[in-house]
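Undergrad: Any chance you could fold what I've pasted below:
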Amino acid sequence: MKRAFLLSFSSLAMMLAVKPLHAAAPATDQHVILISVDGLAHYYFDDPKAKMPTIRKLAAHGVRAKRMKSSLPTVTWPNHTTLVTGVQPGKHGVIGNGIFDRATQQAVNYLPDPVFDKDEIVKVPTVYDVAHASGLKTAGVIWPASRNAKSLDWTVPDVGTNELFLKYGTPSLLEECKAAGIPIEKQEEWCKAGTLGKPQRDYMYSQMAQHIIKTHKPNLLMLHLVSVDGMEHASGSKSAEAYWAINDSDNRVRDLVDAVEEAGLKDKTTFVITSDHGFITYTKMIQPNVLLKQMGLIKAFGNKPSQRTVWSYSQGAAFIYVLDDANRQSLLETITPKLAAMEGVEEVITEKDYAKYGMITRDKDSRAPDLILSAKDGYYFSDNVGGEELIAQTEGPKGAHGYSPANPLMDASFVASGAGVKQGVVLDTIGNVDVAPTIAKLLGVEMKDVDGRVLTEILK
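TA: Below is the predicted model of the structure:
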């Protein structure tokens, strides 16, 4: 009952938040296609090994940024939510790819979305909320943190199982995709295949997006492509597998460009191609929980903790949780210098610096950590508590993200091209918070109370 009341109140608050925006003049004949190529770091654009002719052609006929700053932690769900809200994770509420629940002392994973609807975790209006409230048509294809979003007219969620895919996908869309021969029944099989299934998933998701464009002509469509990120995790950035995936994702972008032309919407459509974060290659894993165990702050049987006073939860960055409230300050004073001195630690972010990084403090949100660590290039944080090694070696190069956005390797990509966008503009650095208000401007609506700005210098 309490949960139902909270959800109803949340939904009412969201409606009130977007209702005043009806006064804007929505561009009902304009269309924006937002494509996120997960893990496409900024440094690939000028890399001749990265074959992405479609994305480069869009940039040549439009604009690009040399760098787009990501949000802390530089992982998928927080940054995709920032891309569509224009605010940092501390405000929009999706502060990681999962959370560590202090009460239960258990990790709650958001991937692949087994628990929460969008309105339960996203605290502010998204650009698709605002567009929909203004009478525009919206669509999302596996966009993170959008499960059961009432303001998406056509959607399939970012989930793993066929059960959830069918439960939360738009019924009419799923029936249309079946009739069109799109293999939506493969969703769970390809998800369970892990990295090897991601190119097949991207192909399927691209087919669904093409169908939506040609059949329904939404004003805003969002598509999330996942194979570049998967290949980089498996083999590191700038690997042969990563370059292959970049070319494959470029082909999927080309598919949507072709679909827009086939639908007769070329002169009324803007493409926005982004990524959520950059990538680092690592061969060493930092194990803070082993150090905390050696300090007597964790007890464990093998790799299973039995008692925790402090815990490190990896989000790429290490989120440090102090679980003894009575002794919190003294524990932070004890552990902070020792954690900072660990091999591979590059940056220690204390609560006094959270605002600079757009993060929320634990007194305002119990899910927030007490301390955040970011690793150097070549290192990654592990949750492992077994054994006595503070640094573990990987079997070969691996890839990761989640590090501090102060690390330039975490900078993402941005390209905009088409209707309403100037040609030949190259920006130096923008923020991912600028994407949503700029898309809103293209659609003739307004995002209010955002951290970013409309990129007026790229608009006609």
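Undergrad: Every contact and neighbour count from this point should use C-alpha atoms.
TA: OK.
Undergrad: Tell me, how many residues neighbour K137?
TA: Using other Cα atoms under 10 Å, K137 has 21 other residues around it.
Undergrad: That one against V127, yeah?
TA: No: using Cα atoms under 8 Å, K137 is not in contact with V127; the gap is 11.7 Å.
Undergrad: and the closest residue to R328 other than its chain neighbours, what does it touch?
TA: Spatial nearest neighbour of R328, excluding adjacent residues (Cα to Cα, 6 or more residues apart in numbering): V322 at 6.2 Å. Applying Cα atoms under 8 Å, 6 or more residues apart in numbering to V322 gives the contacts 309-311, 328, 331-332, 369-370.
Undergrad: For the buried ones among those residues, write the corresponding ChimeraX selection.
TA: To isolate the buried members of the contacts of V322 in ChimeraX, using 16 or more other Cα atoms under 10 Å:
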select :309,310,311,328,331,332,369,370
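Undergrad: Check the contacts of V322 against E446 and report the nearest one.
TA: Minimum separation from E446 among the contacts of V322 (Cα to Cα) is found for P369, which lies at 32.9 Å.
Undergrad: before we go on, could you also do this sequence so I can check it against the first one:
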Amino acid sequence: MPLRRNIPTSSLLSPGDYDEDAESLRSPSEQDSDSEDDEFLRRSRTTLELAEHDRTVLDEEEETEKLLTRTGPTHGLRRIFSPSSSSVRIGKQERRRQRQQARREARKERRRQARGSGEIMFEMEEGHRDDEHSLLSASSSDFDTRVKEYAFMQPRRVSWRRLALVFSAIVVLLLIFLLGAYKASTKYRAPHTSRQLLSNGTALFAPTTILISLDGFRADFVTRGLTPTLRSFIANGVSPQYMLPSFPSVTFPNHFTLVTGLYPESHGIVGNTFWDPELQEEFYYTHPSVSMQPKWWNAEPLWMTAENQGVRTAVHMWPGSEAHIGGVDPTYLDQYNGSEMLSLKVERILGLLDMPGVEAESDIAPQRPQFIAAYVPNVDADGHNYGPNSTETRNTIARVDDMLGSLFSGIEARNLTDVVNIVIVSDHGMATTATERLVQLEDLIDIDLVQRIDGWPLRGLRPKRPEDFQVLQAQLESVAANYSHAVEIYTREGMPERYHFQNNDRIAPLWVIPKTGWAVVERVDFDVQKALENGEIYHPRGIHGYDHEHPLMRAIFIARGPAFPHEPNSRLEAFQNVNVYNIICDSLGITAHPNNGTMRLPLKTIGLHSDEDTPTLASVPDPPVSSTTATMTPTMLPSAETSSFASPTETAPEAEPEPDPESEDEKGPTWWGTLWDKLQEAKEWATDIFDTVKDNFTGS
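TA: Model (predicted):
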């Protein structure tokens, strides 16, 4: 291959006639004339047009050089077998090196000269034609160099702007990605697949907890020999001797406390009935069209906490679960049905456990809930109707225990005893009423000054006018000493601190709180004097809602499962039910919402229930009947507009009274009572058979 003549390329834009030291790579036809630049100047073209032209010439010359030096597909083989291949290769490398060196020197020269050409370029861009002749008289080499510098610098500024734009776009996309990842990892409902799974041999279970509330189940009911299932559950689990409810010890406030961890003053359900001065409406728990509106429920329940963290829940008849709180409902929700058979509750819970879980491959199939809450109202209902010590209530306690036995058997048959957590609680206890333990409200105050009365059996008074408040205070002060054995009088601000019953406008400003076993009634509902004269019996026969620390108001807490790896029969210190929410959240592996509870898993035990130093939890007797109060003559009520009324200081719960030997409720079951219970059981059995036949007929 002939060697190509080595042609320096110090300036590709300047013609050879202008600079004898520079050679051009243009073709001979192009080197014959350099008149193109002069032609541009004669036609008075702008510097930008000249720069564009020179740039085009440069591109053409570079393309020519590429064509001259391009090799074919067999060039490598020819170089290997050619005798002169080495010299050819060395010559090309030398020419390439010289061209690169010349270009570097030209770039340096252009940068030096560009520093002083600012004013000239500005005048050229502004169109000052007066300086055109001075430019023409300058060196052609300098002119070409400046034109090339201007054309060379302009694209560089564009490229940096593009680079900054691309970089900014990348940063924005990265921030969007990080924000999405953060949201997905916090409160958004993403399944928690990282939680530990347990197997029963056929299916995988994420942390699962069943919470069952036995309404009105007093702590000492487990000592009556009626609950072998619960006694066995205590022996194999962990529990205190009793759990304290929250004040007031009534159903709706305490069930909402169990699933929020908040005192009633904090979550807003301050009673079964109350007046909201802001809404100007009354909450009444037996009117679901009103009470199940979300505006009453001001806290986050456990099913909402779980659902927001990707944990499915199922709630069976729990008070407040139908209120659509916070716009979040349980995955499975069963409406309240007070007449539902106990056996159906067992079937419902086991059916939920039989649903496909995390091991299921289909996303369409229903998924097993990890949190199941079930409400059992039977003991409370019979406790109100017949009294806590009646034969009817005893039999109901036994039937509820049988229901738990069926549930535990079903769980054991599914090999879930050590896989699923089970927590049994109650909301409060129950005390027996008597006509002799009634106080007529009209004997305490002028009821015409009261606009509304909240709560039951404790009575919250809302005066008609602001000035009536002090009058009512004075009236209560004048009679307080005569009724100190029956009632306690408080203002909202003077409530005992342990009640946690002050900081909410839904709490009435003035309260008459009966002692345990007593009740305060209005004459329009029940005339105490006439009832005593005629031997009438006051109903309901059982009441709760008293001082939450009184022994008759004590509730239960019993737990067993993988989240409670304690020695069987372990004993805990007694605690209040605001701690249940945290315990359930920890058992599910979810983050609890801020609350009033302080206990967390693992629970700290203090020994065993079988230890010798464990105190005995005996059955608590009912309060004694006072014959003096029933016949007390009402005193004259003051009408002073002002009063020096001071709220009583905080008092501890009264000591356990001596048993009343005349109390009918303390007697054992009679033969006719047992016969009646058998008839009731037969009736329930026949009803089940009838319903089954009816369902089969309807289905066909």
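Undergrad: Could you double-check that A416 of the first structure lies in contact with Q423?
TA: No: under the criterion of Cα under 8 Å, A416 of the first structure is not in contact with Q423, lying 9.4 Å apart.
Undergrad: just the helices in the stretch 251-400 of the second structure please.
TA: 251-258, 264-267, 288-291, 302-308, 342-353, 378-386, 391-413 (DSSP state H, counting those that start in this stretch).
Undergrad: need the contact list for the most centrally placed residue in the first structure.
TA: When Cα atoms, centre = their mean is applied to the first structure, the residue found nearest the centroid is T76 (2.7 Å). Shown in contact with T76 of the first structure (Cα under 8 Å, 6+ apart): 38, 96-97, 144, 276-277.
Undergrad: which one in the second structure is aligned with it?
TA: Matched to the second structure by TM-score structural alignment, T76 of the first structure sits across from T251.
Undergrad: Show me what the lengthiest helix in the second structure is packed against.
TA: Assignment by DSSP state H gives helix 140-185 as the longest helix of the second structure. When contacts are defined as 3 or more Cα pairs under 8 Å, 6 or more residues apart in numbering; DSSP states H and E, helix 140-185 of the second structure sits against helix 47-69, helix 85-114.
Undergrad: possible to save the ones you listed as a markdown table with mean neighbour count and distance to I120 of the second structure?
TA: Shown next, in a markdown table, are these (neighbours: other Cα atoms under 10 Å; distance: least, Cα to Cα, whole Å):
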| stretch | mean neighbour count | distance to I120 of the second structure |
| --- | --- | --- |
| helix 47-69 | 15 | 11 |
| helix 85-114 | 14 | 10 |
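Undergrad: quick revisit: in helices, which of the contacts of V322 of the first structure fall?
TA: 328, 331-332.
Undergrad: The first structure: which residue goes with V450 of the second structure?
TA: Using TM-score structural alignment, the partner of V450 of the second structure in the first structure is T309.
Undergrad: so what's its match up against?
TA: For T309 of the first structure, counting by Cα under 8 Å, 6+ apart, the contacting residues are 297-298, 322-324.
Undergrad: repeat for V520 of the second structure
TA: By Cα under 8 Å, 6+ apart, the neighbours of V520 of the second structure are 438-441, 457-459, 514.
Undergrad: so how far is L302 of the second structure from it?
TA: Between V520 of the second structure and L302 of the second structure the computed distance is 35 Å (Cα to Cα, to the nearest Å).
Undergrad: V88 of the second structure too?
TA: 85 Å.
Undergrad: what do you get for W671 of the second structure?
TA: Between W671 of the second structure and L302 of the second structure the computed distance is 46 Å (Cα to Cα).
Undergrad: now swap in R231 of the second structure and tell me
TA: From R231 of the second structure to L302 of the second structure the distance is 28 Å (Cα to Cα).
Undergrad: out of the two, which sits in the busier spot?
TA: L302 (24 against 17).
Undergrad: before we move on, the earlier item: residues shared between the contacts of A416 and Q423 of the first structure?
TA: Common neighbours of A416 of the first structure and Q423, counting by Cα under 8 Å, 6+ apart, are 62-63.
Undergrad: the more surrounded of those two?
TA: Higher neighbour count among A416 of the first structure and Q423: A416, with 31 against 19, using other Cα under 10 Å.
Undergrad: The more buried one sits in which helix or strand?
TA: strand 412-418 (DSSP states H and E).
Undergrad: what range in the second structure does that strand sit on?
TA: Mapped onto the second structure using TM-score structural alignment, strand 412-418 of the first structure covers residues 555-561.
Undergrad: Tell me the buried residues in the matching stretch?
TA: Neighbour-count burial for stretch 555-561 of the second structure flags 555-561 (criterion: 16+ other Cα under 10 Å).
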